[in-house]
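> My questions concern the predicted model and sequence given below.
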Amino acid sequence: MKLEIGNFYVKEIVFSEKTSYSKGLLTINKREALDFIKEDEHITEAELHIVNPGDRVRLCPVKEAIEPRIKLNGDALFPGYTGDLSQAGNGRTHALKDCSILVVGKHWGGFQDGLIDMSGEGAKYTYFSQLKNIVLVADTDEDFEKREQQKKNKALRKAGHRLAEYVASCIKNMEPEDIETYELDSISKRSSEIQKLPSMVFVMQAQSQMEEDGYNDLVYGWDTNHMVPTYMHPNEILDGAIISGSFMPCSSKWSTYDFQNNPTIKRLYEEHGKTLNFLGVIMSNLNVALEQKNRSALFVAQLAKSLGADGAIVAEEGYGNPDADFVACIVALEDAGVKTVGITNECTGRDGQSQPLVTLDEKLNAIVSCGNVSELIELPPMDTVLGELEALGRDGLSGGWANDEILGPSVRPDGSIVMENNAMFCGDQVVGWSTKTMKEF
């Protein structure tokens, strides 16, 4: 497979009479964009905003992030989901860089939703504070789940995915500022020089725990709960084959933007042919029952060994129950002779004294930590809130609460907040681009 991503670097976004791009300026016709969004009869209210790094703006509850892109051959940006099923990972895709589409609930949040601050202390905790963002604030007629802690957020999330393709359509026929090329020869047909290098696979444990459709990550529009671990070409993941689901404590979640720009995949590509032989991606899953977890671990180890992997990186979307999948997978790989590094966050409690993972094993001797989900964060009021800040304490967001006997409410009368890192939107960046570091004592 050969994938070309043509990049257009956005320096400024403004509303205007026409949706267009020129020399770093992205203009959006708000009325036409909102009309497009409201073609979905389930969207009852919608508004668009533009927020930039440094703006004194707080967004909550944030549900999804997507990079605006368009495929030149006419295929759907997210095949099998926003359009007909087709092969991702081949051909040319154009991308608007340094920006994203953020989807925010106008009224209702849930366990899987989070918060973004565009400036101040809170901006340090999430990658999306560094981007110019087109923010869709909307509500739906999905009344049956509004007061449910777990929400599918189907109409809101899909509105964001469709909007990402709509906005990027303005660059479809333009010449990109640069082109990234991703290409791997067939594993058995690589040069002898590459074959001599250590062979590496990347194991991605995507969120798939919910047995009811609609909550989990999707692969080509297919619910990941239905799959067993399988080999995927890394280009497929970078090119829209996978979209984020709506079940996971928010700091641990992988947004669709994270799949589209996965930095671990990109770094493995950079090292391919230099220091390692990048074999590809084993797309695994997360399960509930112990037998299911062990079965998936065996699948992953068998695939890695059959591919000829000397080493593996395992990344876990989530924590808690999924820790058992994460540990079992690493143990199975090590038992198969595949040296493995894990990437995960930890749940060590607010005081940092609890066991970091639900289960541990002495074979986990190379783990990269992305932070403690229970770490307390206090943030001052912001001038502007997009969405409904009360959702943080009212609707069961994973890092917020209505009232605590010691800390009081998450959302204070003056608009300041106290919350766990859990509620920071994709804050732990388990995909590999966390800015957090360890502190020595």
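Ah, there it is.

> Could you use CA atoms for every contact and neighbour count after this?
Noted.

> looking at this, Phe8 is in a helix?
No. Counting by DSSP: H, G, I helix; E, B strand; the rest coil, Phe8 is not part of a helix but strand.

> Distance-wise, check the residue nearest to it when sequence neighbours are not counted relative to Lys172.
Leaving aside its sequence neighbours, Phe8 sits nearest to Leu96 (C-alpha to C-alpha, 6 or more residues apart in numbering; 5.0 Å). To Lys172, Leu96 is 11 Å away according to C-alpha to C-alpha, to the nearest Å.

> Take this one as well and set it beside the first:
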Amino acid sequence: MKLEIANFYVKDIIFSDKTSYKEGVLTINKQEALEIVKQDKHITYADIVIAKPGENIRIVPVKEAIEPRYRVGGGALFPGVTGDIFQVGNGKTLALKGCSVLVVGKHWGGFQDGLIDMNGEGAKYTQFSSLNNICLVADTDEEFERYEQQKKNKALRWAGMRLAQYIGECVKDLQSQEVEVYELKSIDKELVENIDLPKVVFVMQVQSQMEELGYNDLIYGWDCNRMVPTFMHPNEILDGAIISGSFMPSSSKWSTYDFQNFPMIKRLYKEHGKTINFLGVIVSNLNVALEQKERAALFVTKLAKVLGADAAVVAEEGYGNPDADFIACIKSLEEAGIKTVGLTNECTGRDGASQPLVTLDQKANAIVSCGNVSELIELKPMEKVIGDLNSLARDGLSGGWSGDEVLGPSVREDGSIIMENNSMFCGDGVVGWSKKTMVEY
């Protein structure tokens, strides 16, 4: 399979009477864009606000991020989700780089929502502070989950995907500045051509803890809670086969933007044919029951052995309960003679003194840490808030609170905040963005 991603770099975004792209400037017809958003009758309010790097802007509650793209030859940007199912990862896709569509709640947040600061101390904690963000600020009539801590946010998330597809279409007739090419031949041919290189698989443990459908990551529209580990071509993931779910504390979740740009996959591609033979991706579930965890580890190891892998990289989306899947998978692979490296964040408490993962094993002896989800962060007020700042404390966001005997409320009267890293939107960057680690003293 050969995938070409043609890149158009966005240096600035403005509103105009036409949605177009020219010399690094993306212009958006706001009225037309909002009509796309409001195709869903459940959307009761919608606005689009631009947030640029360096501006004194705080965005919360952030629910999702998507890179605007256009699929050459037609077809849904996310098959099985926004349109009919077909295989992706082959052909050409146009991508607007340096920007994202952020889905932001006008009022109501939840456990899985997060915060982005475009300037100051908070900006260093998330990849999205460096992007030109098209913030879809919206509300719905989904009263059945308005006051629930855990929300599916379906109408808002799907609106964001439609908006990203609409914006991406503006470059369909243009020549891109660069083209990234991702190609893996069939495994038998790669084994012949790279016979002397170690064979490596990437194991992605995507979020799938919720038994009720609608909260978990989707593969071609299929809820990952209902799957067993499966082998996928890395191009499929980079080209829209997987979308993010609504479940998981915000700092440790993987947004759809993350799947579209997965740095770890791109890094393995970079080494392919040089230092490794990159075989592909094993996508694994993260279910709750012990039997399901054992089955997943068994399937991952079986697939890796059948593929002839010498080594594996395992990355988990989330922490806590998924740590058991993470460690079980690493242990199983190591016992099969497959050298394994793990990628994860840690939950070591506000003082950093607690056990980093829920469960550990001596065979998990090569783990890359992406930081402590419980680390306390204090941030100064911002001149502008997109969304609703009070949602951080009021609505059960995983890193915020309404009151604390020692620390007081997360949101202070002057607009400054104190919170756990948990609330930084996709801030741990386990997919490969992370600049954080842990330090031993």
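Yes, it's here. Everything quoted here is computed from the prediction, not taken from an experiment.

> After superposition, what's the TM-score here?
Here the TM-score for the pair of chains, by TM-score structural alignment, normalised by the length of structure 1, is 0.99; 441 aligned residues with a C-alpha RMSD of 0.8 Å.

> between Leu96 and Lys172 of structure 1, which one's more packed in?
The neighbour count for Leu96 of structure 1 versus Lys172, taken as other C-alpha atoms under 10 Å, is higher for Leu96 (24 against 19).

> Quick check, that one in contact with Lys11.
No. Contact criterion C-alpha atoms under 8 Å: Leu96 of structure 1 and Lys11 do not qualify, at 10.2 Å.

> now the strands: where do they sit in the stretch 1-150 of structure 1?
For the stretch 1-150 of structure 1, applying DSSP state E, counting those that start in this stretch gives strands covering 2-9, 12-15, 20-22, 25-28, 43-51, 57-66, 69-71, 91-97, 99-105, 114-117, 132-140.

> right, and those - which one's nearest Ser296 of structure 1?
Evaluated over these, closeness to Ser296 of structure 1 peaks at strand 57-66, with 27.5 Å, by C-alpha to C-alpha.

> what is the orientation angle of that closest one with strand 43-51?
110 degrees (axes from the mean of the first three to the mean of the last three C-alpha atoms, to 10 degrees).

> contact partners of strand 57-66 of structure 1?
51, 100-106, 108-110, 112-119, 153, 157, 160-161, 164, 244, 246, 255-257, 382-389, 391-392, 425 (C-alpha atoms under 8 Å, 6 or more residues apart in numbering).

> ok, average deviation of that strand from structure 2?
Following the fit onto structure 2, the mean deviation recorded for strand 57-66 of structure 1 is 0.3 Å by mean C-alpha distance after the TM-score superposition for structure 1.

> ok now that strand, how far from the chain's centre?
13 Å (C-alpha atoms, centre = their mean, to the nearest Å).

> orientation of that strand relative to strand 99-105 in degrees?
Using the same axes, to 10 degrees, strand 57-66 of structure 1 lies at 110 degrees relative to strand 99-105.

> so what's Ile187 of structure 1 up against?
Taking C-alpha under 8 Å, 6+ apart, one finds Leu279 in contact with Ile187 of structure 1.

> so how far is Val300 of structure 1 from it?
As judged by C-alpha to C-alpha, Ile187 of structure 1 and Val300 of structure 1 stand 17 Å apart.
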